[in-house]
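1. Sequence unavailable; structure follows:
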């Protein structure tokens, strides 16, 4: 029996409301050291406004949050090891409304093809951040160096610098880009397309498969790899099967942020029951017949349990799905720390690229 006074029968803040990501004994100490260096190892700040605030105030808040996250992600990417042997190209296509959609293509040099193609969708709650950010650029380079063609899509966000474009604008852009990639696999050097994304990008990745099934083009997606999906959509009455929203609240992310981001993406909750907006709303009939999935979640993430719930839904529907929990990590922690947690980062690269190769 443990004599450690910090260990409770209930994990995280369920057992001790004063725990932080910096003091939780489950936390990877290397991750804690990075957070401490930035002064964010304590309780995460709550949102200063609620989802019912005027839209202009919501958009202004998202713009401020985006600056903070982009600054942190840029700093985290600064010490990442250089990636050699990858060619990069920017392709611009036209969306249905006549707007531009930028596709960032990364290919390994000197590798015989065709290769699996990873269609990468960045995170940010569907309302902020950018494919062109240094952390996501490094992630795509590492995936490409491991022997895949990687295409990062720059879609219209619900808010921030690339907003304001509520649902379904971003999803439509992702679908347009994905279908273009599938139609041009030969010239890209790809064999098949696997959609992958983290957080809000995982929402969009799962939603793309649901949208593709609904519209009859699901065969263009060979698989989906979703990391730390943000898919619930409503936090007024947290489901009992999602205890991580209480257990890990204020661990780098404050749960009060989620309904604010959701109000920007889906104003007035108009699409709360639409699985292509909030995949947690999906039922067995929505997911039956989908291509293979991999769902990864992190132990210290408030969003952990919604990803696990979606994995279990896929299994109930007879869809091939692999679930994985990364111990000791925060939300999307496997891709945040390429320098401080190189072994964790390398394992994530192997997992994503290995999943893609397994579907050839």
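-> Received it, and whenever you're ready, just let me know what you need. This is a predicted model, so every value here is computed, not measured.
2. make it CA atoms for all contacts and neighbour counts henceforth
-> Will do.
3. Let me know whether my guess that residue 224 is in a strand holds.
-> Yes. According to DSSP: H, G, I helix; E, B strand; the rest coil, residue 224 belongs to a strand.
4. Could you report the neighbour count for it?
-> 28 (other CA atoms under 10 Å).
5. what's it in contact with, if anything?
-> Each residue near residue 224 by CA atoms under 8 Å, 6 or more residues apart in numbering is listed here: 194-196, 205-206, 209, 291-294.
6. just residue 211 next, same as before
-> Going by CA under 8 Å, 6+ apart, residue 211 touches residue 276.
7. mind checking how far it is from residue 278?
-> 12 Å (CA to CA, to the nearest Å).
8. Same check on residue 213?
-> Residue 213 is 16 Å from residue 278, by CA to CA.
9. count of residues packed around residue 77?
-> 21.
10. Could you double-check that it sits in contact with residue 137?
-> No. If you go by CA atoms under 8 Å, residue 77 and residue 137 don't touch, sitting 9.2 Å apart.
11. contact partners of the helix or strand residue 65 falls within?
-> In this structure, residue 65 sits in helix 55-78 according to DSSP states H and E. Applying CA under 8 Å, 6+ apart, the contact partners of helix 55-78 are 49, 51, 127-129, 133-135, 138, 159-161, 164, 260-261, 263-264, 336-339.
12. Looking at the residues you listed, which are in strands?
-> Using DSSP state E, no member of these falls within strands.
13. The residues you listed, buried ones only, as a PyMOL selection?
-> Burial among those is assessed by 16 or more other CA atoms under 10 Å; the matching PyMOL selection reads:
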select buried, resi 51+127+128+129+134+135+138+159+160+161+164+260+261+263+264+336+337+338
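14. So what would you say the end-to-end distance of stretch 24-35 is?
-> 13 Å.
15. swap that for stretch 334-350, sorry
-> 12 Å.
16. Identify the residues contacting it?
-> Residues contacting stretch 334-350 (CA under 8 Å, 6+ apart): 30-31, 34, 73, 76-77, 79-81, 135, 139, 142-143, 146, 326.
17. buried subset of these?
-> Buried among the contacts of stretch 334-350 by 16+ other CA under 10 Å: 31, 34, 73, 76-77, 80, 135, 139, 142-143, 146, 326.
18. Quick check: helices, which of the residues you listed are part of them?
-> The helices, defined by DSSP state H, take in 31, 34, 73, 76-77, 135, 139, 142-143 from the buried ones among the contacts of stretch 334-350.
19. Structure two is appended below for comparative analysis:
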């Protein structure tokens, strides 16, 4: 029987076909932790630790083969993604480098090698035959890379991908198949011969280390991946100017965790989030004191009708003296994790003014935060406000002088930009959106995942933990945005879980991430998913900065700020048609 990805509740949950299914996902995470610890994954002990009977566990995850397939695939994905991201060169050379890096990292994986040695027959059956669909998935991943390259292939893409998969298997499992040592270097020679290109130089040694000489220590992993005591202040990659600006506000050390976790009583969490709102508003006001106001932009105030009778304020900015002109349009959605920060504070207003001064009409939507001083309006209230304001703006484009509409936002605002686009596709309104510019997107909701899961799937959540943002604090925000957790894998709440099918047909996107942001890798993952869906997508990485610094700290990193504003303006102009 083939262990089909669609055969179990776990498979549906992992592929986001089910919005949330906590039992199967909890079982999966426990099984993965067990596997990573080098311990055999057995159904009986697993069921006992979960507090369920074996029948329930089998209903959740299928049989042991199916569960092991999902666990090993969950480790393949970030390993392959990292290999592709780090691969050097172009065309066939880049493909060979990615395959070589991947082969090397798999051969060096302790938990994986432990599993192969403990259960060689089962491993070969699950990983190299049609007894499970692991091999099909690997071949599909290789095919995506081939299709995106300009390599001249000896066979059609599917056939070439299959041959490369079999080559990889031959060397990764060489000890099981032929009693030989796994040898990534030999695999590289065969990859290069098949794709008719030179053998690339050996990539750095596994795990992100670079050996300098035989008698010197290796360079450690970056950030807190290599040093749990690291801070932004001590990170050699940090932008010196931003480090100094953060120090003035006492923010160059680790961001403080919350006093409790997401399981605390709702009223306690709401009170905490309201305090966080006030603290961040105070910080933004202090930062804004360093900046001058501009008088070359005018603002008008409007109201869009909401679907639940709620009136949504919309503020429109345009260059002074441009009344009557039709200009490219941007709809700005502010950050704050969809739960905190005011739309019309000085920093958000300044951002809109600076964009408008480049020759744009900029509308910002005062959507409902999930938490306010007087109310709790969880998902999807704020998203619906954004969607309804977008509908109103599209209907009034002529009167507002907007030639087109590009959605733009940072952090939680980027979440709402991406979710609004997904919702517009579902509701048949996608034509209103010319493009999306998502900065430092806050889109996974995975801030309370265990460390093993973070390291395997989104390692920047560990690498840059506490650099301006604390992931445990974000986990509390998540629990107020979606109090029941029922939307934990709903792409409208957390666009990270959008499928390729969800994204097919989307307008052009730019996804901009910051190197030292805990959220960096979820933005990169979304960009890659857009690419897989055939969307015209551009990725942008800002080095040395932590979360949102290129829009918040204008004075400290003025050149980066100006470059970001100019890039958004260029993108909007390119789509104004």
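-> Thanks, I have it. The shown structure was predicted, so the numbers you read here are calculated from the model rather than taken from an experiment.
20. burial measure for residue 60 of the first structure, as a count.
-> Residue 60 of the first structure: 13 neighbours (other CA under 10 Å).
21. Give me the distance between it and residue 295 of the first structure.
-> Counting by CA to CA, the gap from residue 60 of the first structure to residue 295 of the first structure is 32 Å.
22. now do residue 235 of the first structure
-> Applying CA to CA to residue 235 of the first structure and residue 295 of the first structure gives a distance of 22 Å.
23. And for residue 58 of the first structure?
-> Per CA to CA, residue 58 of the first structure is found 30 Å from residue 295 of the first structure.
24. residues near whatever residue of the second structure lines up with residue 66 of the first structure, how many?
-> Residue 66 of the first structure maps onto residue 277 in the second structure, with residues paired by TM-score structural alignment. Using other CA under 10 Å, the number of residues around residue 277 of the second structure comes to 20.
25. Now the counterpart of residue 191 of the first structure in the second structure. Nearest residue, chain neighbours left out?
-> Superposed on the second structure with TM-score structural alignment, residue 191 of the first structure falls opposite residue 403. With sequence-adjacent residues excluded and distances taken as CA to CA, 6 or more residues apart in numbering, residue 403 of the second structure is closest to residue 328, at 4.9 Å.
26. Contact partners for that neighbour?
-> By CA under 8 Å, 6+ apart, the neighbours of residue 328 of the second structure are 359-361, 402-405, 572-573, 575-576.
27. repeat for residue 309 of the first structure
-> So residue 309 of the first structure contacts 241, 280 (CA under 8 Å, 6+ apart).
28. what range in the first structure matches the strand or helix carrying residue 191 of the second structure?
-> Using DSSP H and E, residue 191 of the second structure sits in helix 184-195. Using TM-score structural alignment, helix 184-195 of the second structure lines up with nothing in the first structure.
29. Now that helix: buried residues?
-> For helix 184-195 of the second structure, by 16+ other CA under 10 Å, it's 184-185, 187-192, 194-195.
30. From the chain's centroid, how far away is that helix?
-> 32 Å (CA atoms, centre = their mean, to the nearest Å).
31. which residue packs closest to residue 112 of the second structure, ignoring adjacent ones?
-> residue 106 (7.4 Å).
32. what number of residues lie near the one you found?
-> Count around residue 106 of the second structure with other CA under 10 Å applied: 23.
33. State the distance from residue 508 of the second structure to residue 530 of the second structure.
-> 9 Å.
34. Which neighbours do the two have in common?
-> 536-537.
35. More neighbours: which of the two?
-> Taking neighbours as other CA under 10 Å, residue 508 of the second structure and residue 530 compare with residue 530 leading, 27 against 19.
36. To which residue of the first structure is the more buried one aligned?
-> Using TM-score structural alignment, residue 530 of the second structure pairs with residue 314 in the first structure.
37. Ok, residue 261 of the second structure next?
-> With TM-score structural alignment as the criterion, residue 261 of the second structure matches residue 50.
38. how close does the closest residue to that match other than its chain neighbours sit to residue 302 of the first structure?
-> Spatial nearest neighbour of residue 50 of the first structure, chain neighbours left out: residue 260 (6.0 Å); criterion: CA to CA, 6+ apart. Distance, residue 260 of the first structure to residue 302 of the first structure, using CA to CA: 16 Å.
39. And the strands in the stretch 351-500 of the second structure, which stretches?
-> Applying DSSP state E, counting those that start in this stretch to the stretch 351-500 of the second structure gives strands spanning 361-365, 402-410, 435-439.
40. In the first structure, what stretch matches the last one?
-> Across the first structure, the stretch matching strand 435-439 of the second structure (TM-score structural alignment) is residues 223-227.
41. what do you get for stretch 490-497 of the second structure?
-> Counting by TM-score structural alignment, stretch 490-497 of the second structure pairs with residues 274-281 of the first structure.
42. Report the buried residues of that stretch.
-> Using 16+ other CA under 10 Å as the test for burial, stretch 274-281 of the first structure gives 275-281.
43. Now for residue 360 of the first structure, how many residues are close by?
-> Residue 360 of the first structure, neighbours per other CA under 10 Å, totals 11.
44. contacting residues around it?
-> 116, 191-192.
45. now with 7 Å?
-> residue 192 (CA atoms under 7 Å, 6 or more residues apart in numbering).
46. same deal with residue 519 of the second structure?
-> 440-442, 460-461.
47. Now do the same for it: its match in the first structure.
-> Per TM-score structural alignment, residue 519 of the second structure is aligned with residue 303.
48. For its match, give its distance to residue 217 of the first structure.
-> Relative to residue 217 of the first structure, and taking CA to CA, residue 303 of the first structure is found at 29 Å.
49. and if you look at residue 22 of the first structure?
-> 45 Å.
50. Likewise for residue 258 of the first structure?
-> 31 Å.
51. Among those two, which residue is more densely surrounded?
-> Counted by other CA under 10 Å, residue 258 of the first structure and residue 217 do not tie: residue 258 has more neighbours, with 21 against 12.
52. Residue in the second structure paired with the more buried one?
-> By TM-score structural alignment, residue 258 of the first structure lines up with residue 474.
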